[in-house]
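Peer 1: I'll drop the sequence and a predicted model, then ask my questions.
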Amino acid sequence: MAKFNKDEWKLIRDKLNSNPQRYGLPARVYGSAVVGSANIRKLGAKDKRDPDTWQFFADVFRHFDLLAVQEVLEDMGGLKHLKNLMGDDFGLVASDTTGSFPNEGGLSERLAFIFNWTVVNRKEMVTDVTYDRSKVLQILGENAESIGEAVNKAIEDKKYLKKLDKYNKALADFQANGGREPQKPTLPLKMPVFLSFIRTPFAVMFEIHGHPGAERYTFMAINAHLYYGNYIDDRRQEFDALMSWIMGRVSEKEADQSFNIVLLGDLNLDFDQPDNDRPRILRLIEKLNKTGGKEVNVYFPFLNEHPQCPDQQLQVENGILTTNARLSETFDQIGIFSRDPRLKKFKNQDAGKQPCGPDFGVFDFVNLFSEALLGKQFGKLPPKQAADFVKRFEHSVSDHMPLWYRIPLPKTDHANVVTAP
């Protein structure tokens, strides 16, 4: 499918500039900071995307003060180019690659943060989120029997044995005659418990200093791209494990009241049946709040309904914003874990209230593209036309849409709304 040409990009820019908030971009609100998350599909070398796409990214991401980026590849040329296009006010910090062992192939990724120095400072602490050896050994010891059964079942799988036999023959041929080395088949192991993350989440401590008169505060931002895979159980195990780690860290007695955590990323929540999935996940969040007691408040804004402003064009399913390019799933999330008494009770406030609705959202570039190029909302396209249209940009732009949440800076006046650059 043909990518967007320069004339089409001009139509897109003109449509967006005429009303950015229609498609979910946050306005600048004095006394607040906007944190966001974007899974940019296979963000690698600069030459893998055209200049108009890079400029589109830069124009959009300047609306965010702190942006977590997932799917950054080994080659950081594109990411650095994006940061430079955004301007001198923006800084960058990225993890090493994660998702495969060094020099053993596989698709590894980096996790990165781009941040606005005029609003956000990066503090000293940078870390991975891992389960240490003692915790892993504890899990192994407590679940040895079920893990052993799962391993034996995988080893004895007939399809796997056939693939293994084929691999061994191909390997012998390769060793004798050279050529292309065969790839060993993956063991179809469905683990009954969590042991480690498929991609290690990346955490950095930031301080929002905001505007004159605003009180500063710090938080640990965690950037995560959790497991998708073949099994729902594995996806839920990773999410639950991350929740356990975060709650353990933010609830530690040694942590002071300023220790807050903001989780940003592609959590790959199984959310394809909102009527069933949302209540299940909300029950988990309620349980986390009980675990945190009076000390910690937990809030996931994108699990809540998002009332639409009259002029907005955002895709919702049963009131919940969708975040993938096909407008069918809410894989991406933002979670707030707060000890700070100034920032608690998120559930009962509209942070830095916009002219309409709660102050969180998704930048719905899918509807922007559809209205700019096809003259109609994406949801009104026939299924075949919609599928073909998505193919034009899901690789060259992304198959996920950016999402954001506005954090209010305490003791400031939120009434002064100005347009973002």
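Peer 2: Structure's in. What do you need?
Peer 1: rest of the way, CA atoms for contacts and neighbours
Peer 2: OK.
Peer 1: pull out the buried residues from the helix or strand where Pro279 lies.
Peer 2: Element membership for Pro279 (DSSP states H and E) is helix 274-292. Buried residues in helix 274-292, counted by 16 or more other CA atoms under 10 Å: 274, 278, 281, 285, 288-289, 291-292.
Peer 1: before we move on, what about stretch 194-205?
Peer 2: Buried residues in stretch 194-205, defined by neighbour count with 16+ other CA under 10 Å: 194-195, 197-205.
Peer 1: ok, these vs His211, which is closest?
Peer 2: Nearest to His211 among these: Met205, at 19.3 Å, using CA to CA.
Peer 1: same for the strand or helix carrying that closest one, what does it pack against?
Peer 2: Per DSSP H and E, Met205 falls inside strand 202-208. Strand 202-208 is packed against strand 120-128, strand 217-225, with contacts defined by 3 or more CA pairs under 8 Å, 6 or more residues apart in numbering; DSSP states H and E.
Peer 1: could you point out which element follows the first one?
Peer 2: The one in question is strand 120-128. Using DSSP H and E, the helix or strand that follows strand 120-128 in sequence is helix 133-142.
Peer 1: below is structure B, check it against A:
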Amino acid sequence: MGEFSPEQWKQINALLDQDPKRYGFPEQRADSVILSSFNIRKLGKVKNKSAGAFRLLARYVQATDLLAIQEIQDDLAALGFLKSLAGDAFGMAVSDVTGAIPGRPGLVERLGFLFRWSTIERTEVASDISYDRSAVQKNLLTRREDFNTALKEREQEIAEFERKKLQYAIDKERYDNGETDDKPSRPSMPPFKLPHFLTFIRSPYCCSFKVKPLGPAEPYEFLAINAHLLYGDASKQKLERQLEFEALLDWIYTRAKKLEYTYHDNFILLGDLNLDFDDPEEDRARIENKIKEIDQDFLKSRTGARVNFPFFDAHPEYGTGFPLKSGAPGPFRTTARLKDTYDQIGIFSHDPRLPDHTANRDAGAVEGQYDYGMFNFVRLFLDLLYGPQSELNQLSSSERRAFFALFEHDLSDHMPIWVRLPKPRPEM
């Protein structure tokens, strides 16, 4: 697997120095803070990423005030090394492993936050989000026919998988003995597809924070929720992904209404939600309708929260770079292959100083005020290798394979997203 050379990493950083705005790299300002989310692919062992990748990751950390990180592995060495590169200005909070029983196979990972001590105050709450045993039991009982059908289908899938495994062993022995030139493919166990939401594949991780004010003003207070939801290509898994997202929305919004019990009144979701946009216009409309239902509840309720998911909207400046099928400006594509908007930031707010969805159309209009964006390192790497007029879809399939091999594992296959919030101040 190839990766950028040390000299190429120098050139990458020089390009970024020349025009950070072209690549959506957030500017550090004294009048505002940057809240960000970044799925850093398999951040575990230090040896698995190059020195150049670590330096670019650290440079990005230093541009943020609060960074939610997904795909932290059980081994915390790489996260600790990244924090040390970013410097003593940053603190850290990290979950234990989620996604499997420790010591057993599964989607084991941690979720974590890096935060700037001078602008962000870490407060007392740290927890995960889960559905209690009684809720799971009730769900299984009331929808038992659907679950029974799914279990029967699963039995058939396992039986077919065992048959393929046996055939693979026979075919491999024949291939190894030179009896055939056809090398067999090892079968893989198909994923178990649930008909209804049962529980999170990885428990979202929550920490409470405050954004320190400029002068005598109240801070922003919020619970940050770091989530990495289900991924899967099968059509039924896409439905399961949607159900998991809606369950998380429901948990946050229901919790946000209980003002007498919540530690902080505002909730900010940052994470890789793996939302599927096969048809970006139709899928986005469906999800936006769900969010509008919540917003309508806010208008009717004294305890409901306003909801804003800016990465469902086309950015007023950058949206033309991500056109929809209709040609209209579209939302950022946050995966390195520029196909999907898996990564999201959602603001559930009672504080009127925090932006609602109407603020998105004017995002970035005033320096230091509300904005949102994405560090488009794919554009940066294209500029280095193919020039500023190049486009990803102009590359041949072999060029694309070689291009992605340079960084998808070494750096990441997701690009970081961010929102800028003006610091609280007396005149707000």
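Peer 2: That came in fine, so what should we check first? Predicted model, so just to flag it, every value in this text is computed and none were measured.
Peer 1: so the strand ranked longest in structure 1 versus strand 202-208, what angle?
Peer 2: Longest strand of structure 1, by residue count under DSSP state E: strand 32-43. Counting by axes from the mean of the first three to the mean of the last three CA atoms, to 10 degrees, strand 32-43 of structure 1 lies at 150 degrees to strand 202-208.
Peer 1: ok so, going back, most tightly packed of the helices and strands packed on strand 202-208 of structure 1?
Peer 2: Ranked by mean neighbour count under mean count of other CA atoms under 10 Å, these are led by strand 217-225, which reaches a mean of 24.
Peer 1: now that strand on structure 2. Mean distance?
Peer 2: Taken against structure 2, strand 217-225 of structure 1 registers an average deviation of 0.7 Å after superposition, with mean CA distance after the TM-score superposition for structure 1.
Peer 1: relative to structure 2, which residues correspond to that strand?
Peer 2: Under TM-score structural alignment, strand 217-225 of structure 1 corresponds to residues 220-228 of structure 2.
Peer 1: now that stretch, how far from the chain's geometric center?
Peer 2: 13 Å (CA atoms, centre = their mean, to the nearest Å).
Peer 1: re the thing from before, between the helices and strands packed on strand 202-208 of structure 1, which one is closest to Leu79 of structure 1.
Peer 2: Between these, strand 217-225 lies closest to Leu79 of structure 1; by CA to CA that is 15.6 Å.
Peer 1: can you list contacts of the helix or strand following that closest one?
Peer 2: Downstream of strand 217-225 of structure 1, the first helix or strand assigned by DSSP H and E is helix 232-250. Defining contact as CA atoms under 8 Å, 6 or more residues apart in numbering, one finds that helix 232-250 of structure 1 is touched by 129, 190-194, 196-197, 226-229, 259-261, 267-270, 288, 292, 296, 337-339.
Peer 1: how about the strands in structure 2?
Peer 2: In structure 2, the strands defined using DSSP E lie at 32-43, 66-72, 90-94, 110-116, 120-128, 205-211, 220-228, 266-272, 306-308, 343-349, 371-374, 417-422.
Peer 1: for the nearest residue to Gln28 of structure 2 once chain neighbours are set aside, which residues are in contact?
Peer 2: Once flanking residues are discounted, Gln28 of structure 2 sits nearest to Ala63: 5.5 Å by CA to CA, 6 or more residues apart in numbering. Shown in contact with Ala63 of structure 2 (CA under 8 Å, 6+ apart): 25-28, 34.
Peer 1: which residues in structure 1 does stretch 77-84 of structure 2 match up with?
Peer 2: Counting by TM-score structural alignment, stretch 77-84 of structure 2 corresponds to 77-84 in structure 1.
Peer 1: how about that stretch: buried residues?
Peer 2: Buried residues in stretch 77-84 of structure 1, counted by 16+ other CA under 10 Å: 77-80, 82-83.
Peer 1: got the angle between the lengthiest helix in structure 2 and helix 133-142?
Peer 2: Secondary structure assigned by DSSP state H gives helix 144-176 as the longest helix of structure 2. For helix 144-176 of structure 2 against helix 133-142, the angle by the same axes, to 10 degrees is 90 degrees.
Peer 1: give the contact list for the residue nearest the centre of structure 2.
Peer 2: Ranked by distance to the mean C-alpha position of structure 2 (CA atoms, centre = their mean), the top residue is Asp272 at 2.0 Å. Counting by CA under 8 Å, 6+ apart, Asp272 of structure 2 makes contact with 37-39, 70, 227-229, 342-344.
Peer 1: so what corresponds to it in structure 1?
Peer 2: Per TM-score structural alignment, Asp272 of structure 2 is aligned with Asp266.
Peer 1: reformat the strands of structure 2 as JSON lines; add distance to Ile158 of structure 2.
Peer 2: Listed next are the strands of structure 2 as JSON lines, based on distance: least, CA to CA, whole Å:
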{"stretch": "strand 32-43", "distance to Ile158 of structure 2": "29"}
{"stretch": "strand 66-72", "distance to Ile158 of structure 2": "29"}
{"stretch": "strand 90-94", "distance to Ile158 of structure 2": "36"}
{"stretch": "strand 110-116", "distance to Ile158 of structure 2": "30"}
{"stretch": "strand 120-128", "distance to Ile158 of structure 2": "32"}
{"stretch": "strand 205-211", "distance to Ile158 of structure 2": "33"}
{"stretch": "strand 220-228", "distance to Ile158 of structure 2": "27"}
{"stretch": "strand 266-272", "distance to Ile158 of structure 2": "30"}
{"stretch": "strand 306-308", "distance to Ile158 of structure 2": "42"}
{"stretch": "strand 343-349", "distance to Ile158 of structure 2": "33"}
{"stretch": "strand 371-374", "distance to Ile158 of structure 2": "42"}
{"stretch": "strand 417-422", "distance to Ile158 of structure 2": "39"}
